[in-house]
Structure formats: C-alpha cells, structure tokens
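Q: sequence first, predicted coordinates after that:
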Amino acid sequence: MASPAPATVDELGLRGCLYLWALLTGQEYRLPIAQTKRMTLVAMGYLQERGVIEVPWPEARWELKPDARITPIEGLQWHLSWAVYEPERLVDALDDYFNSLERDDFTTAERLRLWTELGSAEAERFFEQQLLKHRFSGEWAQDIAFAYRESGVVLTVAQWRYCAWAAVRRGASMAMQHGPQVDGLRDTIYQEIRRRATSVASGTWDGCSFPPF
C-alpha cells in the first residue's frame, strides 16, 4: 500500500526527486528512464510506494485510463498522482531542489549510493548488449549486479564493462566448442566476471577498461 504522499520535494528526498526527474525528462525527450528496464521498474516502484505516481501493477496495463502516460522506450504505463505542484512546474521545482542541496555528509553519502547504483546499472546495460550480440539470453545480464555486490572490489564503470565483455567472450568460446545449450554456460560467464574483476582490482591486468563514451 502506498504511503502518504510527501508534502514537498524536500520530503520526497534526493532519491525520489532524481527518479521523478528521470521519469518526467524521459517522457518529454523520448529517453530511457534508466539504463535498464529493471532499474526503471525499481524507480517507478519507489515513486508509486510514496504516492507520487500510480502504476497498473500487478496488471500489465490499464484497460481504461485515458490520462495514463506510457514511457517512450520501455512502454510502461504510469499516471502522475502527486498534486502538490502544478505538472508544468514540477521539473522546475525539482531543479530548484537539486540546486539547493547542501554538501553535507548525509547528502554526500546519498549521492555516493546513487552513483554506485547507477554504475551497476550501466555495467548491466553493457553486459546485456554483449549477451544479445552473441545470442545469449539478455536476462543473464542481472548476474552482474550480484558480481558487483558480492565481489567486494571497487572498480570503475569502464572496468566493469571490460569484465562483462571478457566474460561474454569466454562464454562465446565455450558455446562454439560445446554448443549453445551446454550445461553451466551461464555460470561460466558469471564466474568469469568475478575472476576478471578480482584480477583488475589487484592490478594484475593494467589498462583493462572500456569507457562508456
């Protein structure tokens, strides 16, 4: 059940404001809400729980809701239910909030958490691209989130992208030798990500990174 809607953008907080800004901006400029559909669902679920938006879940779509919006890339329905601000002023209110943030320890810690999540999502997006390129299941891409969390190493986004690329190449080589349905293929790719991450973090392989841009 959704909690009472926040009374201001300050009550919505940095995470909620960022998610809402991404949703509104993506809607206006035909952009993905987040790097992956999975993260988009997390962001929309967060806003729904706080009474900012409505979503049709667990149903896939509303049958009768003429004012529902649909995210341009992901095709997910939603409706803005937060009436605290005029819809046409909402993005401005969010921008004002971002500009007013203090550079204190709490805000810095929250920014770091958000950047960590965004970095993980960017690595997952790249991993999915590589999997699909080699005709593996895109659903395997979520495995990198486990590697990201459980490896206990600190890498840049570019280094995680390298690990994903190398792991998929390892899987492609295995599939060529034993066939695409060989047992253990997914786990081999996952373990290769973790192995590469450990080696890159230790400095064994210097310069192994694929910058996003």
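A: Cool, got the structure.
Q: C-alpha only now, for contacts and for neighbours.
A: OK.
Q: so what's Phe14 up against?
A: One correction, residue 14 is Leu, not Phe. Phe98, Glu110 (C-alpha atoms under 8 Å, 6 or more residues apart in numbering).
Q: for it, give its distance to Leu47.
A: Distance, Leu14 to Leu47, using C-alpha to C-alpha, to the nearest Å: 12 Å.
Q: how close does Thr156 sit to Thr188?
A: Applying C-alpha to C-alpha to Thr156 and Thr188 gives a distance of 23 Å.
Q: pretty sure Val157 sits against Pro211.
A: Yes: when contacts are counted by C-alpha atoms under 8 Å, Val157 is listed as touching Pro211 (7.3 Å).
Q: more neighbours, those two?
A: Val157 (20 against 12; other C-alpha atoms under 10 Å).
Q: helices or strands next to the lengthiest helix in the chain in the packing?
A: Longest helix in the chain, counting residues (DSSP state H): helix 105-133. In terms of contacts (3 or more C-alpha pairs under 8 Å, 6 or more residues apart in numbering; DSSP states H and E), helix 105-133 is packed against helix 9-29, helix 143-150, helix 157-178.
Q: before we go on, here's another structure to hold up against the first:
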Amino acid sequence: MNAAKYPIIHVDAPELGSIEALGGRGALYLLALAQSHNQGRRLAPTRDATASVLLVLSALGVVHTDTTATSNVTYGGDGLHWSYSWAAEPYAGLEERLSDYLATHGRHARFAETWLRVWRELFPPEVTSYLRYHLRAHGFDTRHEKLLEPILAAHAGSFAIGHWRYACWASVRSMASKALQHPGDEDLLNKTLILELPRRLRLAFNAPGDNLCFSPSYSMSPYTLSTALATVATDLGDEVWKSVPNIERLR
C-alpha cells in the first residue's frame, strides 16, 4: 500500500494538533514506526516491544490497531496490524517532519529523562532477542531464554547492551560445548547459562577498550527504535550499545 494514501480512521481518542503535542516518547515511537514501514526494517527486537510501541501510539490516537482489510502489518514476523489515523498530520512527509522535530527540539535537556528511560527500556528486548538468536543458531530450545529475566533484573544499570551481547554469545557457546560432552542434559545447560552470563558480563566490562562489547557494526542489525534514539533524538550513536545508560550523557 502507498504509505501516503493511508485511510484516515477516526478513533475515540483526543485529536492532537501537532507533532509537539505527542511529547518526546510519542514522537520517537511514531518516527520508529514510520521508518520501519518506509524502510522495510523491524521496529523493535521482540513482538512484545513492538506491541508496546503500538499501544502508546494508539492511546495517543495517531494509529489504529484493529485488523482491517487495509491495515498494515509490522515487519519481522510479529503480525501486528496498524493503520495511520492522525488527520492533523498527513502521512506523506511524516518521517521527515518527525526527524526534524526530534533532531532539534528533542535534544533539549528537558527530554533527557525521557530518553534515559527509553534507553533503559531497550535492554530487555535487545538482550532477549540476541540470546534467542544464538540459542536458535546452536539448535537449542528458546525456552532457555526464560532464565535471562532474573539475571537482567539483578544487573540492571551495571552493563551496556554490547556487554550483554558478548555475554549471550559466549554463554551459548559454553552451552554448546557442554552439550557435546553431555548430550540431552537440559539441567546442565540451564546451570551453564545461569553461571556464564554474569561471569561473561564482568569479563566484558573489565576488558580493555570495547574489545568485548558487541555493537551493531559487527553484530546483529539494529532496529528502528534503537537507531531513532541513537541518531535522531540524541547524538549517542554507538554509545547506545557501548555505554551504561547515564543522564549526564544526555544533557
């Protein structure tokens, strides 16, 4: 469907009059969605993360999420339907207008707390997706990823996304080694992941430079939500993956 010709769907939500009325998070989320659709890239690493973005935009009244014959489907296999529903801002040229707004007003200090929260919120889906990718690549059941949540919570705010990426990669390789020695021992695989992730995180954090900090340049391709934060709303760039989130970097 031609992105500039989406039907306007009237929903029971307040009509916002301008991009400024979206607030920082709303503008960032809508930009990420527009980029995902226009560029054929995935919006967020997991289905839940994509659904959360659509939920916020639906509450703002700028997208409609019911399934219709003319609705769009999110990229990456999530299968989430959406249609553009904001009469005040035509879809044609929306990506450029949002980018201009965020690249100027979005870098004001008043948005720093918002961007810090979004930066921190990237961790669970980014890390879960990366671990899932390597579990599948080694032929392991993705149910092992359930072990990640308490480890993420216990180490929140201590490591960069790139450190987590290295730790996931190295830990799954250790699991693969154990699987060769003890085929079919699921308990051993679980214990290996639980022990290796924290150990590898500390190793990555203490390594010189960023030798054990995996960034998108030699890792998985980033998603539009991550890149919109890193390159449009802020000037963080690769620091989104290489640095521990901190407010001073955003002021």
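A: Nice, I can see it. These figures come from a predicted structure and were not determined experimentally.
Q: ok, average deviation of whichever strand in structure 1 runs longest from structure 2?
A: Once structure 1 is assigned using DSSP state E, the strand that runs over the most residues is strand 77-80. Comparison of strand 77-80 of structure 1 with structure 2 after fitting gives an average deviation of 1.3 Å (mean C-alpha distance after the TM-score superposition for structure 1).
Q: pick the most buried one from the helices and strands packed on helix 105-133 of structure 1.
A: Neighbour counts (mean count of other C-alpha atoms under 10 Å) averaged over each of those peak at helix 157-178, with a mean of 20.
Q: which ones are touching Pro198 of structure 2?
A: By C-alpha under 8 Å, 6+ apart, Pro198 of structure 2 lies in contact with Ile151, Ala167.
Q: contacts for stretch 138-154 of structure 1 next, please.
A: So stretch 138-154 of structure 1 is contacted by 120-121, 123-125, 127-129, 131-132, 164, 186, 190, 193-194, 197-198, 201 (C-alpha under 8 Å, 6+ apart).
Q: just the buried residues from these, in ChimeraX please.
A: Buried members of those, defined by 16 or more other C-alpha atoms under 10 Å, are picked up in ChimeraX with:
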select :120,121,123,124,125,127,128,129,131,164,186,190,193,194,197,198,201
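Q: so the aligned partner of Tyr85 of structure 1 in structure 2, which of the three states?
A: The alignment partner of Tyr85 of structure 1 in structure 2, by TM-score structural alignment, is Glu89. With DSSP: H, G, I helix; E, B strand; the rest coil as the basis, Glu89 of structure 2 sits in coil.
Q: count of residues packed around the nearest residue to Glu89 of structure 2 once chain neighbours are set aside?
A: In this structure, Glu89 of structure 2 finds its nearest non-sequential neighbour in Ser18, 7.1 Å apart by C-alpha to C-alpha, 6 or more residues apart in numbering. Counted with other C-alpha under 10 Å, the neighbours of Ser18 of structure 2 add up to 11.
Q: the counterpart of Ser18 of structure 2 in structure 1 and Thr108 of structure 1, how far apart?
A: In structure 1, the residue matched to Ser18 of structure 2 (TM-score structural alignment) is Thr8. Look at Thr8 of structure 1 and Thr108 of structure 1: by C-alpha to C-alpha, they are 21 Å apart.
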